[in-house]
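In: What follows is a predicted structure for the sequence shown.
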Amino acid sequence: MMLSEYQSKELLSQYGVLIPDGKLAQSAEAAEALCKDINARKYVVKAQINAGGRGLAGGIKFAATPSSVAEEARAMLGSTLVTEQTSTLGETVKSVYIEAAIDIAQNYFIAISFDPNSGMPILLASDIGGVEFEQLARMDSNVVKTHPFEDDTPEARTQLAAFLKELGIDDTDVLDVLYGARQAFMENDLTLLEINPFARTKNGKWMAIDAKIACDKNAVFRRPELESLMADRGMSASEMEAQRNNINLVKLSGDIGVVANGAGLGLATNDMIIDAGGKPANFMDIRTTAKSFDIAKGVELLLADPQIKVILMNIHGGGMTAADTVAEGVNFAYSRSDHHLPVVAHMSGHNAEWGIKILNDRKVPVETFETMSAAIARVVEISKGGRTR
């Protein structure tokens, strides 16, 4: 779950990371009025969307006066930004962040994530920051350097200072800022904390000019405050309902509903649907903690979507989610809904045969196939007007 820029900065500021003075606005009039509360000689108007690359797409504008802020906000609000990280449909700008423009001496890139090998926090850093960082990093992997981000000890600080010195950062004050960011990362169940640019201002301060934070969706149960952040972020009602029922759901623009257990399997299924000429209506990942009634809620959300013509089940029973548990969830959903879409199913792994028997015995309108490719070919056929049995 990605937080928007202003949410990310608010969180970082609670851990001692300096941020520019700023306010959120949903209208041009509010944007202009808020300028009086921002200590600035010049302003920045920033579109609040859930994807990066907005600067190159016109989502960041400078303004010299409050009236200019209003003009930029008016042009931005309600517009659609298409970036490298959005779909071709782009994202609609529903709010803007009005911020004090900062005199920057040097831009850097800083991020904290987990090392997949050790499972411990790792610091990623570059002496090149700003709007062109991602493009440069794709062209040259050596742009980003990594360093194990260990607990705050004198020895770890010495090693971190030496690492930063190689990037041209020879200032011990930055260590407190970075360890504050690390504390935010660890205490809030984050999976990614990115500051770009991480700037040294002309008066020698270190500041997060822009920030991106990803929270672990599986930690929502112990951090209920994240639910309000999801609503502020613009997550749809169906996506939030799925989250509450141990389902990761992302609405897409197609007409084939997808039920899959596992993020990788869900992504692969959507890719195969597209390759076969179909259009998935959603991404779904049934979490390992989901029970049959949770799965039923996820399927009910698909049945209630007027765009969906057919549902594809691609289930591999294993780990903590057996195939028959998913089948029971589908059956519960169909028993509680008057809208019975055709189902195409490919089920394998633990209790797959029992899961198929449940679907057939409970009169779910299902066709089953032994291979993914056959199931996908059939579901695409139905979505394009092919007859069901």
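Out: Now that the structure is in, tell me what you want to look at.
In: hey, let's count contacts and neighbours off CA atoms from now on
Out: Noted.
In: Strands of the stretch 251-389 of the chain, residue ranges please.
Out: Applying DSSP state E, counting those that start in this stretch to the stretch 251-389 of the chain gives strands spanning 256-260, 282-286, 310-317, 343-349, 366-368.
In: nearest to residue 71, of these?
Out: strand 282-286 (36.5 Å; C-alpha to C-alpha).
In: by contact count, what packs against the closest one?
Out: When contacts are defined as 3 or more C-alpha pairs under 8 Å, 6 or more residues apart in numbering; DSSP states H and E, strand 282-286 packs onto strand 247-251, strand 256-260, helix 263-275.
In: Show me the contact partners of that strand.
Out: Contacting residues not belonging to strand 282-286 are listed as 246-254, 256-263, 266-267, 270, 295 [C-alpha atoms under 8 Å, 6 or more residues apart in numbering].
In: cool, and stretch 298-311?
Out: Residues outside stretch 298-311 that contact it (C-alpha under 8 Å, 6+ apart) are 238, 242, 245, 247, 254-259, 281, 329-330, 333-334, 337, 339-344, 379, 382-383.
In: Only the buried subset of those, as a PyMOL command please.
Out: The PyMOL selection below is limited to those of these classed as buried (16 or more other C-alpha atoms under 10 Å):
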select buried, resi 238+242+245+247+254+255+256+257+258+259+281+329+330+333+334+340+341+342+343+344+379+382+383
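In: Would you mind measuring from residue 33 to residue 43?
Out: According to C-alpha to C-alpha, to the nearest Å, residue 33 stands 13 Å off from residue 43.
In: How about residue 320?
Out: 52 Å.
In: Counting neighbours, go ahead and name the busier of those two.
Out: Each of residue 320 and residue 43 had its neighbours counted (other C-alpha atoms under 10 Å), and the higher figure belongs to residue 43 (24 against 13).
In: And the helices in the stretch 101-250 of the chain?
Out: 133-139, 154-166, 173-187, 225-233, 237-244 (DSSP state H, counting those that start in this stretch).
In: Alongside the first one, take a look at this:
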Amino acid sequence: MNFHEYQAKELFAKYKIPVPNGEVARTPDEAVAAAKSLGCDMWVVKAQVHAGGRGKAGGVKLAKTLDEVKQYATDMLGMKIQTYQTGGLALPVNEVLITEAADIEQEIYLSLLLDRANQCLSFVASAEGGVEIEEVAKTNPEKIHTIQVDNTEGLFPYACRKAGFAMGMNAKQVRQLTHIMMQMHKMYVELDLSLIEVNPLIIDDKQDVIALDAKISSDDNAHFRHKEFAAMRDITQEDPAEAKAHEHDLNYIKLDGNIACMVNGAGLAMATMDVIKLKGGDPANFLDVGGGATAERVAIAFKIILSDPNVKSILVNIFGGIVRCDLIANGIISAIKEVGVEVPIVVRLEGTNVNEGKKILNESGLAVISADNLDDAANKAVAAVGA
């Protein structure tokens, strides 16, 4: 789950990470009231969407008067922003953040994320902040500093100080950076996060280090420990099909292909997508319906799959372990009748009562293409697209 900038900064403030004063607004009048309450003479109006690159899309404006605050808020609220980070979606702006303007002397990049290659958490820092860190890594890799966090002993202050001095900070700034990094690590662990990114982390005219921006993502699998996050989710920022899948506890990710996949088990779903690709096809989605592939869940899964107009065929690959194949077959038939699927469906069943399941599908009278194994299923799904 992704958080809006204003939500991320509220969490930062709870962990005593310095951020500019700001208030969120949902109407132009609220924006003006927020600007007045901040008691400064220049403001930044920032569109709240789950993506970077807002500034280039007109989503970040410096206002020198209250009239400008109102005008920028009016322009942004209701607009849709599409950037290189939105995955092809145009995200609606329903809120703007009004913050006090800062005098920036230096911009720094700082993030904390799960480092899968080294099986630990790692900080990534660079004195080249305010731009895409991927570009810095490509053109000036020597300016990227990585601090790996020991899984047992945690983060040591000396490692933070080392990174700060490596980026040319003075003693005061290094102390502040160390505090920020220690609090970021504490926050990451306590809130079960998957990413904290500050771009930019600035040094202002008073030589203080402040988080000017904030991007946070959390691990959905840990939300049972953080019930408060449910109210912070903004489904208007998500793909509608993915949001619907989340509502029904289905794991769905939309892709660019035309062969839809419905599988029970994440590993099997990945393998199914790989085999489709191997056979010359393109998966339209990742979809794990879970161990209990009931008729109701299968019906919902079909509806989500068919909401994608690019889908030309569907490959159902189910292993009957927790649920028997004959029950799965009945569920598939019921779901097809309920939803009214009009694209070719290839079904591969394996596991408990597999012969009974195949017999039910073959005698259903529906246009279901039965497959003997995954290789056969992928071949038939790819062929069905070209038919």
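Out: Yes, it's here. Given the structure is predicted, the values throughout are model-derived calculations rather than measurements.
In: How close are the two chains, by TM-score?
Out: The TM-score (TM-score structural alignment, normalised by the length of the second structure) is 0.80; 375 aligned residues with a C-alpha RMSD of 3.9 Å.
In: just to revisit the earlier point, would you reformat the helices of the stretch 101-250 of the first structure as CSV and include distance to residue 306 of the first structure?
Out: As requested, the helices of the stretch 101-250 of the first structure are arranged in CSV below (distance: least, C-alpha to C-alpha, whole Å):
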stretch, distance to residue 306 of the first structure
helix 133-139, 38
helix 154-166, 54
helix 173-187, 40
helix 225-233, 23
helix 237-244, 13
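In: Nearest to residue 84 of the first structure, out of these?
Out: helix 133-139 (10.1 Å).
In: Have a look at how far, on average, that closest one is from the second structure.
Out: For helix 133-139 of the first structure, the mean distance to aligned residues of the second structure following superposition is 3.5 Å (mean C-alpha distance after the TM-score superposition for the first structure).
In: which helices and strands sit right next to that helix?
Out: Where contact means 3+ C-alpha pairs under 8 Å, 6+ apart, helix 133-139 of the first structure is not packed against any helix or strand.
In: List the buried residues for it?
Out: Quick answer for helix 133-139 of the first structure (16+ other C-alpha under 10 Å): 133, 134.
In: got the contact list for it?
Out: 109, 143, 144.
In: For residue 117 of the first structure, state which of those is nearest.
Out: Residue 117 of the first structure has its nearest neighbour among the contacts of helix 133-139 of the first structure in residue 144, at 18.0 Å by C-alpha to C-alpha.
In: ok, that closest one - how many residues close by?
Out: Residue 144 of the first structure has 19 neighbouring residues, counting by other C-alpha under 10 Å.
In: Same question for the one 5 residues further on.
Out: Other residues within reach of residue 149 of the first structure, judged by other C-alpha under 10 Å, total 22.
In: How much space separates the counterpart of it in the second structure from residue 291 of the second structure?
Out: Here residue 149 of the first structure is matched to residue 149 in the second structure, going by TM-score structural alignment. Using C-alpha to C-alpha, residue 149 of the second structure is found at 35 Å from residue 291 of the second structure.
In: if you look at the contacts of helix 133-139 of the first structure, which of them are in strands?
Out: Using DSSP state E, the subset of these located in strands is residue 109.
In: need the contacts of helix 133-139 of the first structure in a markdown table with distance to residue 100 of the first structure, can you?
Out: Putting these into a markdown table (distance: C-alpha to C-alpha, whole Å) gives the following:
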| residue | distance to residue 100 of the first structure |
| --- | --- |
| 109 | 20 |
| 143 | 29 |
| 144 | 28 |
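In: and which of the contacts of helix 133-139 of the first structure is nearest residue 221 of the first structure?
Out: Residue 221 of the first structure lies nearest to residue 109 out of the contacts of helix 133-139 of the first structure, by C-alpha to C-alpha, at 31.6 Å.
In: so who does residue 339 of the second structure touch?
Out: With C-alpha under 8 Å, 6+ apart, residue 339 of the second structure has these contacts: 299, 302, 303.
In: If any of the residues you listed are buried, put those into a PyMOL selection.
Out: Command for PyMOL that selects the buried part of the contacts of residue 339 of the second structure, burial taken from 16+ other C-alpha under 10 Å:
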select buried, resi 299+302+303
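In: From the contacts of residue 339 of the second structure, which land in helices?
Out: Taking DSSP state H, the ones among the contacts of residue 339 of the second structure that sit in helices are 299, 302, 303.
In: Among these, which one lies nearest to residue 24 of the second structure?
Out: For those, the residue nearest residue 24 of the second structure by C-alpha to C-alpha is residue 303; the value is 36.2 Å.
In: Next, work out how far apart the closest one and residue 331 of the second structure are.
Out: Separation of residue 303 of the second structure from residue 331 of the second structure (C-alpha to C-alpha) stands at 14 Å.
In: And residue 232 of the second structure, by the same measure?
Out: Computed as C-alpha to C-alpha, the residue 232 of the second structure to residue 331 of the second structure distance reads 35 Å.
In: ok, residue 92 of the first structure - contacts?
Out: Contacts of residue 92 of the first structure (C-alpha under 8 Å, 6+ apart): 49, 77, 78, 79, 80, 81.
In: Which among those count as buried?
Out: Among the contacts of residue 92 of the first structure, those classed as buried by 16+ other C-alpha under 10 Å are 49, 77, 80, 81.
In: so what's the third one up against?
Out: So that's residue 80 of the first structure. Residue 80 of the first structure neighbours (C-alpha under 8 Å, 6+ apart): 90, 91, 92, 93.
In: quick one: the match of residue 149 of the first structure and residue 119 touch, right?
Out: No - if you go by C-alpha atoms under 8 Å, residue 149 of the second structure and residue 119 don't touch, sitting 9.7 Å apart.
In: Compute the first-to-last residue distance for stretch 200-208 of the first structure.
Out: End-to-end for stretch 200-208 of the first structure, by C-alpha to C-alpha: 9 Å.
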